[in-house]
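**Q** Structural data only, the sequence is not supplied:
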């Protein structure tokens, strides 16, 4: 099946072909026909499988057929994303799909001039991509009206739940046209997702390209047991083995990410960082430098677990295991993009055995042990099952000694949208 067979307008298909996009992904094959019929859609697919096109292409197709110019301060369609990075990625993709057409794509996120955004919204927008917080700021300033918005997309809806955006959604949704089409896309399916779907979707069709929460099969996963105090040394050993390849490293806290990045720079790596303490300009510059290869290692908190679509990322390191197990799926999904292969290595200290159990329960499999030995859990914490450790040996075949202990470092908070 190709895009022609999905019924998309020839002009859209031609634009995709110019970009080398000729074969729809499984989620696109399943979602696009229903979306073009005007049905509400709940789409479940892993990261890196083309969810943006799955909802973006049918919206573009419908708006091109409508041929109606949006009124000032209005938007025909609204796409909500939990983070600035994801919003920018969606906006960039939509602009590429609509290049040369009359459709206008807008984006409003925090960390940028709200006055500039107000000026851009004044003329009306066909498709508006927004983070919930900034959108509410603009609604309060009467810079945008949603009463003519007939299309709503919630992208990465599970992360919106994790980050507490349900309250913002409850305020935004009633402002939209009651006769609207709503689509919800996610990589995982927590219990609250059904409640969200029941509240905002009508007679929705559920399409699924892979079991929710199941990591992409082309990612080689590995688990390395290591004392917290030895993690930086171990990470450097791994990175030394592929200095010319791009690696994304996830840490739990903003201060920890910055400290780790500086340690890697001191060790001779071209490294940068993105986290909540960075301005939007700093985050954008770091991501651009990573994309162009000026940086080979990018250290990030979960603010970047979604929204980074960089095909060249070959390695993902979970320096700290995430507090929210679903975030493990999103983190490792930053590699093996667009059909490529990738490797994801998780570091686990004694203090993180509970997080490891939660992750493996979510992905419904044990992560293969590639180094270290299972440590004894801290007092009061249950052991992580009857797991056998790998033979001693680090990434370069060096002996490991992971018997050192330190106080639990369980700091950090859920990712914040900006």
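**A** Received it, and whenever you're ready, just let me know what you need. Predicted model, so just to flag it, every value in this text is computed and none were measured.

**Q** When you work out contacts or count neighbours from here on, use the C-alpha atoms and nothing else.
**A** Will do.

**Q** Identify the spatial nearest neighbour of residue 69, chain neighbours not counted.
**A** Nearest residue to residue 69 in three dimensions, chain neighbours excluded: residue 126, at 7.6 Å (Cα to Cα, 6 or more residues apart in numbering).

**Q** for residue 339, that is, sorry about that
**A** residue 218 is the one closest to residue 339 (Cα to Cα, 6+ apart), at 7.8 Å.

**Q** thought the one you found was touching residue 337?
**A** No - with contacts counted by Cα atoms under 8 Å, residue 218 stays clear of residue 337, the gap being 9.4 Å.

**Q** Below is structure B, check it against A:
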């Protein structure tokens, strides 16, 4: 709904002044690691161990504005296509800047909308941060809150036989991590109830997938975080005699008298914010929630909606009642290449995956990935998909935002996306990091015209028709009929089990009914 309302208002919503003069990321070139100015040699080794030999343009642009001449004097808004390297773009300079100050406290917070995406981002930080002595934590509800607390908070060592004042113990609680990657809900849990958890030392706040995080309330996490930061900075540095961590060397003490240029009414040093999305909103009302300081927009070209450069888009025209057969025929032509098939809902994902697995002789390993599944099931499926043990993943849009799976050659829109933002985020699961990829969209004849208009919003007028062999479709007709019957029985069985579980959990099943199974 947010995307629809944004589309309806786009003629009337003014573009903010700072968005009219962005930095064009396409003017930057890849930079070999050994030529990147001021890069810590330890981080260079860590990046090489990850397989990097150079940084992508968006990473070079952000490096210049954080480590280079910009030195974080302005907050950064980064609007760059999916797969362009946005995660490392902010992770690398944050790690470098924090490494110049040898103190263990929570100084960088990265907030993401989903657990799976947060886990992925944490892995990026964890690959480089230990090289410079920094620790990274994760707060997503993947484990119990008690387990998370033990990882995030360092408790003082208590000697046996000594009676300690509980208030003294609380004062001695310290953060075990320098960087925290979190989802909003679990972040609020720690803010509200975890003893020793504090944001008073926070220097960097990253809001990744900004559009989604601003669209959904998420327990008012953003105003809570900003309020805590403002209040703690004011009490800690009432006279602005503060420590400033220089990216170029040792810790410097900076004494300020009067009002610092550009910081009127604000404490110094300030909280540096970085917000990122492949489809960054232009709505002033939404962006105002972030309380940005002299924001600087980094974007790719002049177009708001952009697809990966190496992406090829195709449309597949289907007969309405035979749409699953067209999908099966397409999967056969792709010959086991790693694919993600997107549907419009978690229910559709489950039913389509179940149906495909009733085509017994496909010889393709197919699994579902959706919000209906428990976290550990999704994590296990994603791990198997990354390892190549699964060739086709049928997914709801839970997979569209930011998820990075190496080697995905094809994305298939089984259900046509309603908005260009959805298409961009889905298509962005392939053609990542300069690799080639293809996006196929299955369309009924009546959907073709609307789909063409959708792609024009991203200036994509090249979407040829892709044809699958008609004899391939015919060869699966009898199997399709059988698979549909099996799907109907499966849906009935699942519905029965759900109702039975519901009655049991509410205590409405009588004793004799409970014992009838035995």
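**A** Cool, the structure landed. Remember, it's a predicted structure, so these values are computed and weren't measured experimentally.

**Q** if we can go back for a sec, neighbour count: residue 218 and residue 337 of the first structure, which is higher?
**A** Just comparing residue 218 of the first structure and residue 337: by other Cα atoms under 10 Å the higher neighbour count belongs to residue 337, 22 against 14.

**Q** what do we get in the second structure for the more buried one?
**A** Counting by TM-score structural alignment, residue 337 of the first structure lines up with residue 432 in the second structure.

**Q** again with residue 292 of the first structure
**A** For residue 292 of the first structure, the residue aligned by TM-score structural alignment is residue 387.

**Q** what about its match, neighbour count?
**A** 13.

**Q** And the helices in the stretch 301-418 of the first structure?
**A** Here the stretch 301-418 of the first structure has its helices, by DSSP state H, counting those that start in this stretch, at 326-332, 353-363.

**Q** Comparing the shortest one with the second structure, how large is the average distance?
**A** Superposed on the second structure, helix 326-332 of the first structure shows a mean distance of 0.8 Å to its aligned residues (mean Cα distance after the TM-score superposition for the first structure).

**Q** Among the helices of the stretch 301-418 of the first structure, which comes closest to residue 2 of the first structure?
**A** For the helices of the stretch 301-418 of the first structure, the distance to residue 2 of the first structure is smallest for helix 326-332, at 27.7 Å, taking Cα to Cα.

**Q** how about the nearest residue to residue 336 of the second structure, chain neighbours excluded?
**A** residue 391 (6.1 Å).

**Q** Could you measure from the match of residue 337 of the first structure over to residue 310 of the second structure?
**A** 8 Å (Cα to Cα, to the nearest Å).

**Q** Same check on residue 167 of the second structure?
**A** For residue 167 of the second structure, the distance to residue 310 of the second structure - Cα to Cα - is 59 Å.

**Q** What is the neighbour count of the alignment partner in the first structure of residue 191 of the second structure?
**A** The equivalent of residue 191 of the second structure in the first structure is residue 139 (alignment by TM-score structural alignment). Neighbourhood size, residue 139 of the first structure [other Cα under 10 Å]: 15.

**Q** does residue 404 of the second structure really touch residue 429, like I thought?
**A** Yes - Residue 404 of the second structure lies in contact with residue 429 (Cα under 8 Å); the separation is 6.6 Å.

**Q** list the residues that contact both of those two?
**A** Counting by Cα atoms under 8 Å, 6 or more residues apart in numbering, the contacts common to residue 404 of the second structure and residue 429 are residue 83.
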